[in-house]
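1. structural data only, the sequence is not supplied:
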């Protein structure tokens, strides 16, 4: 297994193995790998001749310094998990200085309004940071395909828009959410949950499933009211938002159309740890 900490070394290695005639899959991660990440790697390995995983906690997409500081970092453990998928996967685990070259700031991006909804509204500048690191990784690795989990569905749509607007020759592939046995969406932040909080957090997915069922017969407003009331009755949680949005535009749904696909998006705090999830509603 090849592990690189410098982008120049990775680029040199990719040039040496003649990637111009091979397909490359890229799985961008911030580490603290779980089965969801490993499923992305498995898909990439099955669809590409070369697979690269990046492990990099990107500072420019955090608008909360405490969240950045506490974000779990286990690079050696992550590398061992990658090895369980394949010894042929290339690991890119750079430093902040290597990526940003002493200028740790985000570029400004426009995503046709996708950036102003939900996560964008609650985390100013977040998607500029996402666009900055994703574009840098695409330029370094020059992948054929890039794999992103649907847990961060808004981010997936943002990356697809980035590729479209900035004419980047990468095929962006969304992959299903992996869940723990109790339904909690797998996330690196789950590591910070106590066993009790982890079990309590199963309420998030249970509520989303109920919202999906109600959406078939009730209005969007009624479903939103149901979710809001559910969490207001549970003092362990602080609901930041629940929104029903058009999958394509991410605009909040005020009425339902049979020609559109809708998704429920949620962000909730438990023990000051922020968790997000989403579900297709129709």
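-> Thanks, I have it. Since the structure is predicted, the reported quantities are computational estimates derived from the model, not experimental observations.

2. C-alpha from now on. contacts and neighbour counts both.
-> Noted.

3. how far out from the middle of the chain is stretch 246-266?
-> 20 Å (Cα atoms, centre = their mean, to the nearest Å).

4. quick one: contacts of that stretch?
-> 113-114, 117-118, 154, 157, 208, 211-212, 219-221, 239-245, 276-282 (Cα atoms under 8 Å, 6 or more residues apart in numbering).

5. buried ones among these?
-> 114, 117-118, 154, 157, 208, 211-212, 220, 239, 241-245, 276-279, 281 (16 or more other Cα atoms under 10 Å).

6. picking that back up, narrow the contacts of stretch 246-266 to those in strands?
-> 239-245, 276-280 (DSSP state E).

7. would you map the strands across the stretch 1-150 of the chain?
-> Counting by DSSP state E, counting those that start in this stretch, the stretch 1-150 of the chain has strands at residues 3-4, 24-29, 50-55, 90-92, 145-149.

8. ok, which stretches of the stretch 51-200 of the chain are helices?
-> 65-70, 75-85, 96-100, 119-122, 126-141, 153-165, 195-200 (DSSP state H, counting those that start in this stretch).

9. what is the third one packed up against?
-> Using 3 or more Cα pairs under 8 Å, 6 or more residues apart in numbering; DSSP states H and E as the contact definition, helix 96-100 packs against no other helix or strand.

10. now do the buried residues in it.
-> 99-100.

11. hmm, who's touching it?
-> Applying Cα under 8 Å, 6+ apart, the set of residues contacting helix 96-100 is 6-7, 58-59, 103-104, 136.

12. what's the answer for the second one, then?
-> The set of residues external to helix 75-85 that reach it, using Cα under 8 Å, 6+ apart, is 1, 31-33, 38, 41-42, 55, 89, 91, 93.

13. and the comparison structure, right after this:
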């Protein structure tokens, strides 16, 4: 596995792959890799000749009092996992390479509308940071395909909109959420949970499943459903941030004609913020 930190060297290697006619797949990450990340790599390897993974903990997408400094860095373990899967190249730029003029002077990318709702309302500026770093990494790696987990459903929609709006020449692939045996969506932040919090955490997915079943059975009193399941999570030990029932394509509030919905939820256990989502098809 090639390990490259320098952007110029990455572009030289990219040019070589391009001259050989290779199809390049890209998996951007912030490291501390779990099986959800590794599933993205497996999917990339199915359709691409070359797979590039990046590890960069992006300060622009962390808000005040969020866990940037505490975010786990596990580079040695991450490298071993990626090598075992046959990743071709690991790109590990540092902040000076990514934000040469500093964060305050950095040109940014912002996807209007979709970036300001749901998680964007709870974490102002978060999706600006996501769109900016993903756009920069796309420009550096220049992949043909890029792979993102559906657990971060809103992030996936933001990236798809950015790629379309900026006429980027690549295909975005969403990969199904990978879960623990008890249903908890895999996340690097799960490691922050203590034993009691970890036992409560799967109830977030349980609430989504129950809510989905009620919608499919015919209930359309969405506000009441949200109140009921917010109460359920709060009684279980969560501090619920939001539960939203939205149109899966636009993330707007659904109309009576919408048949493809998504339930999105976020909540705190202690200081740890967990998110999850579940698609609901009424077709």
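-> Received, thanks. Bear in mind that the values here come from a model prediction, so they are computed numbers and not experimental data.

14. out of the helices of the stretch 51-200 of the first structure, which comes closest to residue 227 of the first structure?
-> The closest of the helices of the stretch 51-200 of the first structure to residue 227 of the first structure is helix 195-200. By Cα to Cα, the value is 15.7 Å.

15. and that closest one, how far from the second structure on average?
-> Superposing on the second structure and averaging over aligned pairs (mean Cα distance after the TM-score superposition for the first structure), helix 195-200 of the first structure comes out at 2.0 Å.

16. tell me if I'm right that residue 212 of the second structure and residue 280 touch.
-> Yes. Contact criterion Cα atoms under 8 Å: residue 212 of the second structure and residue 280 qualify, at 6.2 Å.

17. CSV for the ones in strands among the contacts of stretch 246-266 of the first structure, including distance to residue 169 of the first structure?
-> Formatted as CSV, those follow (distance: Cα to Cα, whole Å):
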residue, distance to residue 169 of the first structure
239, 38
240, 36
241, 34
242, 34
243, 32
244, 31
245, 28
276, 29
277, 29
278, 28
279, 29
280, 28
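
18. closest one of those residues to residue 187 of the first structure?
-> Nearest to residue 187 of the first structure among these, with distances taken as Cα to Cα, is residue 276, at 8.8 Å.

19. how near is that closest one to residue 22 of the first structure?
-> 36 Å (Cα to Cα, to the nearest Å).

20. what does residue 209 of the first structure give?
-> Distance from residue 209 of the first structure to residue 22 of the first structure, by Cα to Cα: 41 Å.

21. counting neighbours, go ahead and name the busier of these two.
-> Looking at residue 209 of the first structure and residue 22 with other Cα atoms under 10 Å, you find the greater number of neighbours at residue 209, namely 18 against 13.

22. now that one: how far from residue 264 of the first structure?
-> Distance from residue 209 of the first structure to residue 264 of the first structure, by Cα to Cα: 10 Å.

23. overlap in contacts of those two?
-> residue 279.

24. correct me, but residue 74 of the second structure touches residue 34?
-> No. If you go by Cα under 8 Å, residue 74 of the second structure and residue 34 don't touch, sitting 10.8 Å apart.

25. so which of these two has more stuff around it?
-> When residue 74 of the second structure and residue 34 are compared for neighbours, residue 34 comes out ahead with 14 against 11, by other Cα under 10 Å.

26. now do the contacts for the more buried one.
-> With Cα under 8 Å, 6+ apart, residue 34 of the second structure has these contacts: 186-188.

27. again, 10 Å this time
-> 78, 81, 178, 186-188 (Cα atoms under 10 Å, 6 or more residues apart in numbering).

28. do you know how far the closest residue to residue 171 of the second structure other than its chain neighbours is from residue 16 of the second structure?
-> Residue nearest to residue 171 of the second structure in three dimensions, not counting chain neighbours: residue 145, with 4.8 Å by Cα to Cα, 6 or more residues apart in numbering. Going from residue 145 of the second structure to residue 16 of the second structure by Cα to Cα gives 17 Å.

29. the two - which one has more neighbours?
-> Set residue 145 of the second structure next to residue 16 and count neighbours by other Cα under 10 Å: residue 145 wins out with 20 against 12.

30. residues contacting the aligned partner of residue 223 of the first structure in the second structure?
-> Applying TM-score structural alignment, one finds that residue 223 of the first structure aligns to residue 225 in the second structure. The contact partners of residue 225 of the second structure, taken as Cα under 10 Å, 6+ apart, are 211, 214-215, 219, 231, 243-245.

31. give me that answer again for 8 Å
-> residue 211.

32. surely it is in a helix?
-> Yes. Membership of residue 225 of the second structure in a helix is supported by DSSP: H, G, I helix; E, B strand; the rest coil.

33. burial of residue 15 of the first structure, as a residue count?
-> 11.

34. please report the distance of it from residue 21 of the first structure.
-> In terms of Cα to Cα, residue 15 of the first structure sits 11 Å off from residue 21 of the first structure.

35. what of residue 94 of the first structure?
-> 26 Å.

36. and what of residue 56 of the first structure?
-> For residue 56 of the first structure, the distance to residue 21 of the first structure - Cα to Cα - is 27 Å.

37. which of those two has more neighbours?
-> Each of residue 56 of the first structure and residue 21 has its neighbours counted (other Cα under 10 Å); residue 56 has more, 20 against 8.

38. in contact with the most centrally placed residue in the second structure, which residues are there?
-> The centroid of the second structure falls nearest to residue 152 when counting by Cα atoms, centre = their mean (3.7 Å). Contact partners of residue 152 of the second structure, counting by Cα under 8 Å, 6+ apart, are 275-276.
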